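1. this one's structure only:
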């Protein structure tokens, strides 16, 4: 048991040097030997299991009953056709499920947590799945632990292990401890850390002793498996489908009753009623929504937005406030120190001309380096961008960081806290101990009692404070972020709470993170879409406003407020004025929650960005929590609905645009399905109620259901995004799915398609000199009429799919060939229809005739009517909008 062995024994066992870690070659060898560091997921269903699952539906069971009845009736061809339709429907369902499953699997791969490992002497960030036994892992606050570890170094390390141990408070860890009992409970193994637990405080280093299923959490992996929950949209559509199903069954019962009263063939009418139920119930809704969501979300991941929870896609279309952090999201996240200030004066850092720092300047840079958890090698860094910039400052001032770290060892620390806004380290050098503290200059001025001036330590005076505050203000006015540094010599190791007392203030640095070039355009785009951008940052008010003003977020300084000013407002005052502010500066995580709640109380749908441990509450509170993929902690990512892989504000706006388009595509597919199904019901019900023969037989209904419920609907769901979607206002989350005239269009379209089908049926009689009311009509005439109805109904539905692409733009504005999937599905449908009436076998099987020239002209013209009517209606709408 690793927890019963000393650090040296464990390192020897795994053949690893903690200073350099494994080599890349050795890591790859071990990865091949031990496998990926991940828990085994639920066993994927085979294609056969998925196929059987598609058949496990009561409607399918009724169809199987219909097959048996048709066999007893001697209608063997009908029985075969029904079976073929059942199988084809099941195959399409399997294809859709496999596609959706693959898309979700790809997303899970993209969202794999990261781990900091030391390999070849360099600390780097890798996917946690690549961690192998023997890897040296670096632990920091806010990061989930990627494997089971034997700790080899700990500094005030605390780990949240409640998922494994049930302990409600974090466990303190001590690397030097060795357990003597191999039965030591998990909660008492203070020299170990476990996969999936969370570092809540301090830092540490450990060697991986177990990965994947060989971890403690791997032992209970079976009970951790959870199914994917349905989205609110899917639930709503499920309910809609059930309602329509009840109505359809009711209609079919009525039709069967009418048929009995009319003395029709009951076996034939039973088959027809069942087929109409199958055709009118949109059983393809759930599958289409799932595949459109999964494909859409996969496309979003290619644009740097990973959706962790599918309901977020629906919510994205309603977002009207984006609360964004400044650093890295609105800016480039490439912090660069431009100036530093000590009482000797202000110095500008010039990359071209190396600065010769004073003794105080050198101490300032040395202190900043030793009070940092970041790494920077060969132009690549890990850790906070601010800390990386401080390491680069040391390089610019000619400090040998490698030698500095060799001569100084950290023996204690007081980790950064968002309330204190400070971080302290206790460093030993040649037997001497020194505390270095960096953080917000106003907080340092409260606890520093002395200053360093011309190499001399002297008591702090009000004049000194004014000099530092003036320097801070000058830098802030130039949009520079300031950070102060102080120190004090101590006689021996002191506890954390004693570090930040009686400090000697050295100076401060001013750094800038320039705005991202693309953000200004995105802010403007968001404004046109009815979305307000709000900056929430820990920076000074003047610094934050300078960036916000440059990006077009804020116009005047009156639109900015600090956390301190926020605390002076009552809840009622904040609620009254919160919509007027565009910049919230010097705020704490508690303030963020307060701001989000106030904005939501006004009925806003709020998106909130965050990257730190303490951002989790505000991410949870927001309607859409957005975590940073690069700088974000695992805690922030775990609390979020969406992760930005590029930490870019512009990506949020792009995600909202894509979210709107995905929702619109789903809506198009659903309205199209309902319109087509209604058309079939109208045609069948009206003709039967007035005493005509059924315009379509069971096998024809099932064929139409297969054609229109799958390919064109899915193709509509894959429509390219509308470039003008961001000119619309955010969608009301309570808005009905049939709002904006969609319900009316579905009803009108269904009635129109049904009426045209009835007309085509009548025309089929008329061509042969008969009327549908006539008795003893020749079979050939009836088949001709049904052929006309069948071909017209399919043509109407296929062409109508083109009109469904936009509720207001013409097909030419949208681009006839801009959705090749839809064009292909329509072409395939038309070709299959042509083959059906051309091939003698299928002619006989579906009881069709080859129409004459006039018949084909009638089918084509009638098929185009719904498309033309819809285009004329859109023309009127566009004219009204211009008027």
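-> Cool, the structure landed. If you're wondering where the values come from, they're calculated on a predicted model, not measured in any experiment.

2. contacts, neighbours, all on C-alpha from now
-> OK.

3. Tell me which residue lies nearest the centroid of the protein.
-> residue 307 (1.2 Å; CA atoms, centre = their mean).

4. and the gap between residue 463 and residue 343?
-> For residue 463, the distance to residue 343 equals 11 Å [CA to CA, to the nearest Å].

5. For the residue nearest to the centre of the chain, give me its contacts.
-> 107, 297, 300-301, 313, 641-643 (CA atoms under 8 Å, 6 or more residues apart in numbering).

6. Which one's more surrounded, residue 463 and residue 343?
-> residue 343 (18 against 9; other CA atoms under 10 Å).

7. give me every residue that touches that one.
-> So residue 343 contacts 452-454, 464, 467, 507 (CA under 8 Å, 6+ apart).

8. what's the answer for residue 598, then?
-> The neighbours of residue 598, taking CA under 8 Å, 6+ apart as the test, are 574-575, 578.

9. Adding secondary structure, neighbour count and distance to residue 220 as columns, could you present those residues in JSON lines?
-> Below are these laid out as JSON lines (DSSP: H, G, I helix; E, B strand; the rest coil; neighbours: other CA atoms under 10 Å; distance: CA to CA, whole Å):
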{"residue": "574", "secondary structure": "helix", "neighbour count": "19", "distance to residue 220": "47"}
{"residue": "575", "secondary structure": "helix", "neighbour count": "18", "distance to residue 220": "47"}
{"residue": "578", "secondary structure": "helix", "neighbour count": "18", "distance to residue 220": "47"}
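
10. which one of those residues sits closest to residue 610?
-> residue 578 (19.6 Å; CA to CA).

11. Is that closest one in contact with residue 601, as I believe?
-> No. Look at residue 578 against residue 601 with CA atoms under 8 Å: they stay out of range, at 10.0 Å.

12. Pull up the gap between the residue lying closest to residue 31 once chain neighbours are set aside and residue 107, please.
-> Once flanking residues are discounted, residue 31 sits nearest to residue 132: 5.8 Å by CA to CA, 6 or more residues apart in numbering. To residue 107, residue 132 is 23 Å away according to CA to CA.

13. okay, those two: which has more neighbours?
-> Between residue 132 and residue 107, counting by other CA under 10 Å, residue 132 is the more crowded of the two (29 against 21).

14. give the contact list for the more buried one.
-> Contacts of residue 132 by CA under 8 Å, 6+ apart are 27, 30-31, 34, 36-37, 208, 210-211.

15. Got another one to weigh against that:
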């Protein structure tokens, strides 16, 4: 980009002074946590505090090997947590840098590229065609410069600007070049004030996060009570305070389900990372879970449902009352010419580009080089219209051309009411076919003082230009998947109802004839508004305020709303929705900032992928939680029952055994289950309610029963070994081995609570195989390597003893396969079909 030499811009000292005085060019600051802060947060985790306490006790009683093992466990757990947290932090920071736009500024007499947040007041910013303006300022130099200010004003057509005119951040340069001096940055800009108002709408933790936090706190309280009880019982029996504390801490460690919040964090972070690889940028990882609960998708039409390529389909010439599909006829040349003249000289809008192209192809003599724009009425009015006035540089002839919404052009024309009604019939007919219609008119004015309002000019109605923006290929399949998943669709558009209805029906939107206009919607409130929003599918001629009103009404009805938008005026609705979805290509920066998800290629199908991912993650985290509950119950009871009942070996498990189990269970629930593929029926079910608990009574009962049956197997193995003369080490080895085998089998059978374990093997999960294989390898090392056997205080087992442990574990766990078989049989026999003949499985 070339600019005059007189512009030197700020020097480094002036930049620093301005930054100190006025701050950075950012709307919302993000506090970045340091590595030390991450580590300190990790070290505050209850499980690590317990491990520290146990290590200290082992040191006090002289058990240095156990103390060293506990310290090694602390290091391992901390390292894994720190790695996961720091990786998430680095990924988010890299994503921020990736999304941050660059700006061209003049500093020290040179044009340099800098991150947008480094712009300061007083900078000279350069912009050219296709570039975003990233601050407010005043033009000091321009050449044929025009901007599209729809992101700020809502008007879609471009506006010419000259020296001294104000420009705004968030707008886009349509033509020419300009240098502007920055006057406002960050929240001081026009777009920033809209953005800062969004900050008042706070995002709360998702219900699942709240439920998990409540569950963990409850278990922590239970653990504290049992810890005190165990300490008291043990101290009453042997009067040894340190051993009593050690036994109590062992049980407390077995009760505390610290894997659950770790699993939730891991699921959300890895889910976000996987979606980013799909072209779906998730700005808040917890939103992934909310995605799976989406009940309503509010989408615009142009560019989301349609291709956003405006094909000129028909011309209707009023003088002959005829419609033309080919545009070479001389009778249509005036209509095309005036439609082109009313467009921007350097077109940005797809419709205007098409008009220029058609004019070029059919005109024998291109007059664009002979006429210059001398006056412009911008797009305004409800419905809107715009007017351009050109002057011939040679003979001073004028061209006054207008186009806009047909209703607006008819209103200012000289036609009689009867003649207007004839045209309105054509408009309705075109609209019913899904076409976008513009009215075109010409005028004549001799004076130099043009009227203040374009509507004051005398206009001759010329006709209609009719465009077709076809639905995207495959969009019908996208909406079919949405409906199959039990999700409702609302279409919110600025188009008229006829056009929007036709396109919506072509795209596969159900009940698109249930429509309401924006101005009518705004007249309703309270229960009437809720009723209108609930019953209508198509919302036409919508204003920004109406969009927000729809989102709020849907949320008030208990819906989980995904709002798709791309403009600044969409930002409040995006922020207020449960899931704001911005378009990566055509979306404004403020829309992306307000949204929680950005679709990089503007493909609505990506949203379906996100919803499927959300459902997969929610299902898998539920499996992980149920697994944790089921496996913790036998650990808790096997530690406590021998003590409370005074059995011969009251301390069958020590902290060493429990921490080994914790190290096995941690990756199993947080990594293995996260890697589970989506079950084949997941997108054929209705969305779950956000108010539902993550485990209902039936699901919790199943997990408790699973845990109690495994406990019975372990206690049976305990008593069987003791009754057959087994030592404490032999008994511990048999019980410990049975618990490990049960854990492996439980992780397999709980992959699905509906499909069989054999069918689940079709869903490949190499991490499951790896973790379970490693667990078994370590178990056999503990049993057969003397040093490890001595450390874990177990005896080696014979082949028949291992076989007996496997059989006991199998009976304790695989009974659940019978339960699932009964469940599937009932579902198949019931033949409950919904929708398009699909069995709705809630399993």
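-> Structure received. Keep in mind that what you see is a predicted model, and the values were worked out from it rather than measured.

16. which residue packs closest to residue 849 of the first structure, ignoring adjacent ones?
-> Nearest non-adjacent residue to residue 849 of the first structure (CA to CA, 6+ apart): residue 784, at 5.6 Å.

17. Run a quick check on the one you found versus residue 765, I expect a contact.
-> Yes. With contact defined as CA under 8 Å, residue 784 of the first structure and residue 765 form a contacting pair (7.3 Å).

18. Between these two, which contacts overlap?
-> By CA under 8 Å, 6+ apart, no residue touches both residue 784 of the first structure and residue 765.

19. so what corresponds to the residue nearest to the centre of the first structure in the second structure?
-> In the second structure, the residue paired with residue 307 of the first structure according to TM-score structural alignment is residue 282.

20. Could you tell me how far its match is located from residue 54 of the second structure?
-> 40 Å.

21. can you pull out the helices in the stretch 551-700 of the second structure?
-> For the stretch 551-700 of the second structure, helices defined by DSSP state H, counting those that start in this stretch occupy the ranges 571-576, 589-594, 605-644, 655-667, 697-723.

22. any chance of those in CSV, with distance to residue 385 of the second structure and mean neighbour count too?
-> Below are the helices of the stretch 551-700 of the second structure laid out as CSV (distance: least, CA to CA, whole Å; neighbours: other CA atoms under 10 Å):
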stretch, distance to residue 385 of the second structure, mean neighbour count
helix 571-576, 25, 28
helix 589-594, 26, 26
helix 605-644, 34, 23
helix 655-667, 62, 20
helix 697-723, 60, 19
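
23. Mind checking those helices for the one nearest to residue 13 of the second structure?
-> Among those, helix 589-594 comes nearest to residue 13 of the second structure, with 29.5 Å by CA to CA.

24. Out of the contacts of residue 307 of the first structure, which is nearest to residue 847 of the first structure?
-> residue 297 (43.8 Å).

25. State the helix or strand in which the closest one lies.
-> Using DSSP states H and E, residue 297 of the first structure sits within helix 285-302.

26. any idea how far residue 150 of the second structure is from residue 378 of the second structure?
-> 12 Å.

27. next one: residue 807 of the second structure
-> Taken as CA to CA, the span from residue 807 of the second structure to residue 150 of the second structure is 71 Å.

28. Neighbour count: the two, which is higher?
-> residue 150 (19 against 15).

29. before we move on, what SS does residue 322 of the first structure have?
-> The local conformation at residue 322 of the first structure, judged by DSSP: H, G, I helix; E, B strand; the rest coil, is strand.

30. what's the equivalent of residue 754 of the second structure over in the first structure in contact with, if anything?
-> Aligned counterpart of residue 754 of the second structure in the first structure: residue 808 (TM-score structural alignment). The contact partners of residue 808 of the first structure, by CA under 8 Å, 6+ apart, come to 874-875, 877-878.

31. Nearest to residue 147 of the first structure among the residues you listed?
-> Scanning the contacts of residue 808 of the first structure for proximity to residue 147 of the first structure, where the rule is CA to CA, the winner is residue 874, at 59.1 Å.

32. picking up where we left off before, next, count neighbours for the residue nearest to residue 849 of the first structure.
-> Applying other CA under 10 Å, we find 25 residues neighbouring residue 784 of the first structure.

33. go on, residue 727 of the second structure?
-> Neighbour number of residue 727 of the second structure under other CA under 10 Å is 14.

34. Could you list every helix and strand that the helix holding residue 297 of the first structure packs against?
-> Judged by 3 or more CA pairs under 8 Å, 6 or more residues apart in numbering; DSSP states H and E, the packing partners of helix 285-302 of the first structure are helix 76-110, helix 232-262, strand 305-307, helix 649-689, helix 711-717.

35. distance from it to the second structure after superposition?
-> Compared with the second structure after fitting, helix 285-302 of the first structure deviates on average by 2.1 Å (mean CA distance after the TM-score superposition for the first structure).

36. and for that helix, what are the contacting residues?
-> 93, 96-97, 99-100, 103-104, 106-107, 234, 237-238, 241, 306-307, 310, 313, 655, 658, 662, 665-666, 669-670, 710, 713-714, 717-718.

37. now the angle from the helix or strand containing residue 48 of the first structure to helix 76-110?
-> Following DSSP H and E, one finds residue 48 of the first structure within helix 47-55. Helix 47-55 of the first structure and helix 76-110 are oriented at 120 degrees to each other (axes from the mean of the first three to the mean of the last three CA atoms, to 10 degrees).

38. Next SSE downstream of helix 47-55 of the first structure?
-> Helix 47-55 of the first structure is succeeded, C-terminally, by helix 58-72 (DSSP H and E).

39. Wait, residue 579 of the second structure touches residue 288, no?
-> No. The pair residue 579 of the second structure and residue 288 does not pass the contact test of CA under 8 Å, sitting 9.3 Å apart.

40. list the contacts for residue 686 of the first structure?
-> Contact analysis of residue 686 of the first structure by CA under 8 Å, 6+ apart lists nothing.

41. where does the aligned partner of it in the second structure sit relative to residue 658 of the second structure, distance-wise?
-> Here residue 686 of the first structure is matched to residue 641 in the second structure, going by TM-score structural alignment. With distances taken as CA to CA, residue 641 of the second structure is found 15 Å from residue 658 of the second structure.
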